[in-house]
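# generate a structure from the sequence data that follows.
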Amino acid sequence: MAHEAVEDRRARLESLSTPVGPLNIDAPLATVKDRRHFRTVAGELVPTSARRKLHAALLGRWRDSSQDLRSARRATLFAGPPAAGKSTLMGASNTHLADHRRIDADDFKTLLLQSAVEDGSIASLIPRPLRDNFEEQFHPLELSALVHRESTILQERALSDAMRAGENVAIDGTLGYMPWAKDLVRQLGDFGYKIHVIDVEAEEELSLARVVTRWRTGYENALADPHDPTAAMGGRWLPASAVTRLFATGRTVSHCEMNASEIAFNFSEVVKYDLYRTTAPMEPPKHEQSWSRDRSGEWTSP
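Modelled structure (predicted):
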């Protein structure tokens, strides 16, 4: 597909992802705003009976996708901006993560959107003016923002279940929001977990470019093979603001990197900290430095 056409599509999606746009995480058609799916009780989102049934089915499917797990109460906590290369490391065959249960809100976004495709409700996520424009087609993963809040509910449930079982877990995230990061580490500590923080960094401009490349690959695959269910999901759309909010103006170090370092060196539950950095659009992350606690609890670095 011509670069101009893809760029036009990217710009169109970006324009729909503003704080008041229809592809914003708090847009009126987000699944948590649909009273068929959720109620708000005492300020908390509570799924309806039918939605709880769907959640149970999706969590069951998700659990069945992982095998040969260990229950040694080890947690690997990933940090870093989107598309920096966290999934590359998580999926590598030569790591210790093969026996970890992967917990990633993006996996639940995919499951929720696949379910919407299967039951025909996917169209209800698109505002009618856009739905009725036959010249414009939305692939399911381009609607990821509309299941964002619901996916985090599933992620929290999945993590809670895994911690109760003592399973090793690999948690994919950015650590861009420090209050959430601290709560997560404390929660893992309360369940007796030892934590390994892996921070995978990329500069803002590179992260933005890799996000677009990831979306474009999925978008072009969907156009090339629309009858393949996996390809037809398209590329997961992420607006530029999801990256730029993680970088302070004029600084090259992300909030993720600062938070990961602070978490690692200030919480005794963290026993190892690795820093990786991605410096090119198509290159995997490169290991930069490693720290680990010795028997006395002091940090050492090779």
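# from here on, contacts and neighbour counts on C-alpha atoms
Noted.
# from the chain's centre, how far out does the lengthiest helix in the chain sit?
Determined from DSSP state H, the single longest helix within the chain is helix 204-224. Chain-centre distance of helix 204-224: 15 Å, with Cα atoms, centre = their mean, to the nearest Å.
# in the next helix-or-strand element following that helix, what's buried?
Following helix 204-224 in sequence order, the next helix or strand is helix 241-244 (DSSP states H and E). Within helix 241-244, the residues that qualify as buried are 243-244, counting by 16 or more other Cα atoms under 10 Å.
# now the other sequence, so there's something to compare against:
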Amino acid sequence: MTTLADAHPIAPRRELAALVHAESTEVIDDVREVCLQRRENVVIEGTLQWGPLGDFLMAQLSEHDYTDVRIVDVEVPASIAHEQAVRCWWEGRLRGISGRDRMGVRFTPPAAIARLYEKGSVSRCAAHARAAFESSLAAAITQVTLIHIDRRLGAEPLVSRRVDGKLVEGR
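Modelled structure (predicted):
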């Protein structure tokens, strides 16, 4: 087993989660499809770092006759995203070492975070969330709400809403 500089082994369940990412994505896709077929209320968590995912999800929700969809985009500066990722991982690692949490916490490489901010101070995830909200696929859903929370500015969340195809902007 690989040991890190702190003389403790890697927590195999979460610190190595990237090794099984494709398989876990397939499993969650299957679970989501079952939930959508049952018309259950669902929370779909993701970064929307892959552009087409927003359209795919909007199409899937529309296909299953969902009428009220909310997209939440929380933005932080890249520096804060890096700090939070390291802090979350390290605190989870310490819980694992102490025996309080044997699962560990997923490690997110700095390069993965940096790729999200290649085009400026706002992540590409925000652009993808906005694109999903504005897409023709979202227009087929009775009400789609985009809640943009910018933790860089300390401002109130910006809420954009599309009701019956008409865009209503506001705070």
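# coming back round to it: by contact count, what packs against the longest helix of structure 1?
For helix 204-224 of structure 1, the elements it packs on are helix 241-244, judged by 3 or more Cα pairs under 8 Å, 6 or more residues apart in numbering; DSSP states H and E.
# what's the helix it packs on aligned against in structure 2?
With TM-score structural alignment applied, helix 241-244 of structure 1 matches the range 111-114 in structure 2.
# contacts for the matching stretch?
Here stretch 111-114 of structure 2 makes contact (Cα atoms under 8 Å, 6 or more residues apart in numbering) with 78, 81-82.
# drop anything exposed from these.
Neighbour counting with 16+ other Cα under 10 Å marks 78, 82 as buried within the contacts of stretch 111-114 of structure 2.
# before we move on, back to that, could you list the buried residues of the longest helix of structure 1?
Buried residues in helix 204-224 of structure 1, counted by 16+ other Cα under 10 Å: 204, 206-208, 210-213, 215-216, 218-222.
# one step back: would you mind getting the average deviation of the match of helix 241-244 of structure 1 from structure 1?
Superposed on structure 1, stretch 111-114 of structure 2 shows a mean distance to its aligned partners of 1.7 Å (mean Cα distance after the TM-score superposition for structure 1).
# next one: that stretch to chain centre, how far?
The answer for stretch 111-114 of structure 2 is 14 Å, by Cα atoms, centre = their mean.
# okay, buried residues for stretch 115-127 of structure 2 please.
116, 122-126.
# thinking again about what came up before, and the contacts of stretch 111-114 of structure 2 as a markdown table, adding distance to E45 of structure 2?
Below are these laid out as a markdown table (distance: Cα to Cα, whole Å):
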| residue | distance to E45 of structure 2 |
| --- | --- |
| A78 | 20 |
| A81 | 17 |
| H82 | 19 |
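# in this structure L206 of structure 1 contacts T279, no?
Yes: here L206 of structure 1 reaches T279: they are 7.4 Å apart, a contact under Cα atoms under 8 Å.
# tell me how far S121 of structure 2 lies from G54 of structure 2.
Using Cα to Cα, to the nearest Å, S121 of structure 2 is found at 21 Å from G54 of structure 2.
# next one: G120 of structure 2
Separation of G120 of structure 2 from G54 of structure 2 (Cα to Cα): 21 Å.
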